Structures are given as C-alpha cells and as structure tokens.
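**Student:** Got a predicted model here, sequence first, then my questions.
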Amino acid sequence: MAKSKYVLTEKQIIRRINEGRGSGKLSNYKPWLYVNDTLNICQEHQLWHPAQNGVNQVMSSDFFVSSSSKVQPRFVIQAKYKNALKDPRTIEKLEIERRYWQLKKIPWFLVTEKEIDKIVVDNIEWLYGVKGYFDKLITDELLLTFKHMKAYFSHTPDRKVVEIAKEYELAFGQKLGDSMFDLRLMCAARLITFDIRYPFHSLRARDLVFRGVAFDEGHSYVAS
C-alpha cells in the first residue's frame, strides 16, 4: 500500500484543532477531513473526483463499523459486485476512498459477493422478504402462535422444521404455507434464532432457538 503524500503544515493543524476538527460526539462530532480534503487527495494523486454538471458529488462508504475489539475497534467496509471492478472508473473512485480512510488511519476493506457465503445470502434474502411487515411483526396473534409452535416443536427435536410445519398446519386447520410464513416472521423479529450459515429449510427442530417472551399487564416483550 503506497504511503500518501498528503501532509498538513503546522499552521493548518493548529487551525483545524481550533475549529474543533476531530472532536465531539454523535451529531456534534466534527470530522478532521471534509469533502474539500477529499478533493485535495484527488489533486495530489491525479484522480478524478466524481462530479455532475460541474458540481462535485459527495462520496460515501457503505459501512463504518465500531466494534468491541481492542485490536481493531473501528473499520470501514465498501461493498461492490465483482463485475463492477472491471470498470477503471470504479477502481479510481475506490482508490480515492481508500486514500481518504488511510489519512484518517482507519482500516478500509473492499468486499464482493465472493467473500459472502451463498447460504448466508439466501437466508438473509428469505428473511428480508417480510421486511414490509416489520413495523407490525410482533402482534398478539403472532405471540400466541409462537407459544403454540414452541411447545409443538419441542416434542420432536430431531424432525425437520418443514415437516413439522406441514403437520402443524393440518393439526390447526391452517392453509398450506401459513406456518412457514409465521416462522419466517418470528425469525425476522428474532423471536426465533438459528445459525444463519445453514439453509433454513434443512434445519431440524433442535436447531431453532425459541426465545423467552415475557408478559406484563397486557404488554409483551422479547427477553434478552
């Protein structure tokens, strides 16, 4: 990784400190580098900053992660499809981004779909399909079904989830697919958790963790 030539004079550093750069918390935080600094990176390294109709566009990174790790408490992730990396202009913009975070001494990583397990992606897409219901996921009706399913699934821990779901539908007079949809909602609401590295439709009852649900004066919540 080439060392950046971008340096500040002592006068510039003092001015930025007086401006409160790099200090503050949450909405009051003032970054050490602003968009103009990104522009300086482009000028010094002969890179073309994105612009439209003569107006410089704001560049962004996909994820800024704060972790509990003492070794790497903060890092940045940019996600791109692998095919996008064949475009020279995309590479140039990624280089601008990489150099920006290098100046801030924050690790920057590029991730493509090749680094993500396909099973994990499929499970996420399966759960994401009920995103539109998220605001009203945990209803009294769903919680009642959750209690029934929790008890029903506990009787046959070695059987496949899909088999028990079909049996549950017959036992309670549901339409085909209703119980799987309810399970999907419960997983999306984290009433039920499972190892996302394994295909949901191949799991057995013992692989599902039904979380505790507490009830208090007509209200309910998921226990941590």
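**Tutor:** Good, I have the coordinates. Numbers count the residues shown, from 1 in each chain.

**Student:** only C-alpha atoms for contact and neighbour calcs from this point on.
**Tutor:** OK.

**Student:** State which strand of this protein is the longest.
**Tutor:** Longest strand in the chain by number of residues (criterion: DSSP state E): strand 74-79.

**Student:** Would you mind listing the buried residues in it?
**Tutor:** Arg74, Phe75, Val76, Gln78 (16 or more other C-alpha atoms under 10 Å).

**Student:** how about a markdown table for these, with distance to Met186 added?
**Tutor:** Below are the buried residues of strand 74-79 laid out as a markdown table (distance: C-alpha to C-alpha, whole Å):
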| residue | distance to Met186 |
| --- | --- |
| Arg74 | 32 |
| Phe75 | 32 |
| Val76 | 31 |
| Gln78 | 30 |
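
**Student:** Just the closest of these to Arg184, please.
**Tutor:** The nearest member of the buried residues of strand 74-79 to Arg184, counting by C-alpha to C-alpha, is Gln78 at 29.1 Å.

**Student:** also this one, for the comparison:
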Amino acid sequence: MAKRSRTNSVDKNLKDGRGVGIGLDYKPWLKIQDVSSSGRSTRLKGITIPRQYEFLSDMERNYFYLLEFSDYVVDIREQYPLLPLEETLLIAEELGITHPRNPKTNEPIVMTTDFVVTFQDKRMRKDYARTVKSKSDLMDERVLKKFEIERVFWERHDIDWGIVTEEEINQTMALNISYVHAYQDLHNIEGFELITETQFEDLVIEYIARMMRNTDSIRKISHLFERDFDLISGSGLSIFRHLIINKIIDV
C-alpha cells in the first residue's frame, strides 16, 4: 500500500480552497505563478461562469474558447486536482509506474487534469475530464505513463476521460472567438462607459436594422453608424462583436 504523503504546499492549497467548488466558487489547483509552462500562460475572464480562468498554454486557452462558446457547456473547471494524493500514489504503485514528483524536493505532487467540463442538454447533465496535450508530446513514454495514472483515476470515479490534441481544436474558430470574447459586456469598452442601458438597447436595435436592410460591408455599415450617432471610431465594430459573442447574430 502507498503510504500517506502530503507536503506543506498541498496543505496550503487545501486550506486556500483550491480544487474544490463549482461555478464561481471554484479555484484551480494550479495558477500561472505556480508552474513553468510551454507557450504563453493566460488569464481570462469567463462569460458562462464570470470568474478568472488560468491557462498554462495556448492550447488550453484555445480549447477553453471552444468550450465556452458551446451551448451545452455549463461549467468549466481548469487545473483540476486528482485528490486525495494517496489515491494516485496507490494507482501508480499498482501499475508499477513512478508517481510524478517535485524535481527539487523529490516529494510526490498532486496530479491535475487540464479541464473538468460539465455538459448539459435536455436529457442529461454530465462531467467529462479532458487533458490537453500536443500530439508530439504523446511520443514521450513518461507522459504516457502519467496519463495512464490519470486514466485509471477517472475510470474509478466513473467519469469519461480523454486527451485533446491540436487536431481536435479548431484553431480558426478559436481565433475568431478570441476576437469577440472581450465584447460580451460593452460597458467597459471605450465609447460606451457613459451610455445608459436604454440608450445601448436603442443603438443595438438600430445597428441590427441597418445590417438587415442593406448589403454593404460590416465595416462600412459601422462607419456610417458611428457618424450618424456621433460615436467614436470603432464603436460600430464593437457592437458587431458584442452581437456575435452573445449569439444575437449567427456567423
């Protein structure tokens, strides 16, 4: 049997409430400052669940964009811990695999899964665990052994687990979502700070009407709209992005 092993950092994270809760109350086990990452680490404010999310790579961030834009995703928990630590230690022992350890202290670390995603439709609500990894990294035997511990953990918890590579992430769609993601609420966007809710609704209705009654480019429609309503340059395109990210219009 694997012996109980817990470090001060694990106890601190548990005390801070990391890795527990759902929705707004969830705190990721790992944050950007905790680990070195491949690619650009990113923090984003969510829309479905309006809290700060922590991503350790570009692939994680892009996958998040796709998840959040889905009509069926109701919760996303990133950097989710496989707790208790004793369980993954036992699994590793049973599999004859060395459990991941801190390279400086050689103490066992809490393993994490990149995303635990809650899907809901008319028939069911279900959690899925997904690990995001570059296809080339799957050639590394150490990575595969770690994933085997992860797979068995989720299997024992009766939760579907899988690996997501760059081939499953639509880069173009993720990029397009990134262009509009920050425009879900325009009240913090330049040019809209002092506009009341009623005024904003009137602007949106008029903008949509102009799109529907002519075939000009969005850029031209936006330019004329800004001129007619004395708005700063870029306001029309901001409204267009707002309509897309809120799914008021389909693109």
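**Tutor:** That came through, no problem. Predicted model, so just to flag it, every value in this text is computed and none were measured.

**Student:** tm score of chain vs chain?
**Tutor:** With the length set by TM-score structural alignment, normalised by the length of the first structure, the two chains reach a TM-score of 0.59; 167 aligned residues with a C-alpha RMSD of 3.6 Å.

**Student:** Find me the equivalent region of the longest strand of the first structure in the second structure.
**Tutor:** Here strand 74-79 of the first structure aligns to the second structure at residues 127-132, judged by TM-score structural alignment.

**Student:** The helix or strand containing Tyr63 of the second structure corresponds to what range in the first structure?
**Tutor:** Taking DSSP states H and E as the definition, one finds Tyr63 of the second structure inside helix 58-69. Against the first structure, there is no aligned range for helix 58-69 of the second structure (TM-score structural alignment).

**Student:** Toward the C-terminus, what is the element adjacent to that helix?
**Tutor:** Following helix 58-69 of the second structure in sequence, per DSSP H and E, is strand 73-81.

**Student:** and the angle for that following strand with helix 58-69?
**Tutor:** Angle of strand 73-81 of the second structure versus helix 58-69, following axes from the mean of the first three to the mean of the last three C-alpha atoms, to 10 degrees, is 150 degrees.

**Student:** quick one: buried residues of the helix or strand hosting Thr198 of the second structure?
**Tutor:** Assigned by DSSP H and E, Thr198 of the second structure belongs to helix 197-213. By neighbour count with 16+ other C-alpha under 10 Å, helix 197-213 of the second structure contains the buried residues Phe200, Leu203, Val204, Tyr207, Arg210.

**Student:** again with stretch 159-179 of the first structure
**Tutor:** Lys160, Val161, Val162, Ile164, Ala165, Lys166, Tyr168, Glu169, Ser179.

**Student:** Ile192 of the first structure: which of these is nearest?
**Tutor:** Nearest to Ile192 of the first structure among those, with distances taken as C-alpha to C-alpha, is Val161, at 12.5 Å.

**Student:** now whatever residue of the second structure lines up with that closest one: how far from Lys247 of the second structure?
**Tutor:** Using TM-score structural alignment, the partner of Val161 of the first structure in the second structure is Ile218. Distance, Ile218 of the second structure to Lys247 of the second structure, using C-alpha to C-alpha, to the nearest Å: 17 Å.

**Student:** can you give me how far the helix holding Tyr63 of the second structure is from the chain middle?
**Tutor:** Distance of helix 58-69 of the second structure from the chain centroid (C-alpha atoms, centre = their mean, to the nearest Å) equals 5 Å.

**Student:** Likewise for stretch 169-176 of the first structure?
**Tutor:** 35 Å.

**Student:** Check stretch 169-189 of the first structure too.
**Tutor:** The answer for stretch 169-189 of the first structure is 26 Å, by C-alpha atoms, centre = their mean.

**Student:** Setting aside sequence neighbours, what's the nearest residue to the residue nearest the centre of the first structure?
**Tutor:** Centroid check for the first structure by C-alpha atoms, centre = their mean gives Phe63 as the closest residue, at 8.0 Å. Sequence neighbours aside, Ile77 is the residue nearest to Phe63 of the first structure in space, at 5.1 Å (criterion: C-alpha to C-alpha, 6 or more residues apart in numbering).

**Student:** Just give me the closest of the buried residues of strand 74-79 of the first structure to Trp48 of the first structure.
**Tutor:** Gln78 (18.9 Å).

**Student:** Go ahead and confirm that closest one touches Val65.
**Tutor:** No - taking contacts as C-alpha atoms under 8 Å, Gln78 of the first structure lies outside contact range of Val65: 11.1 Å.
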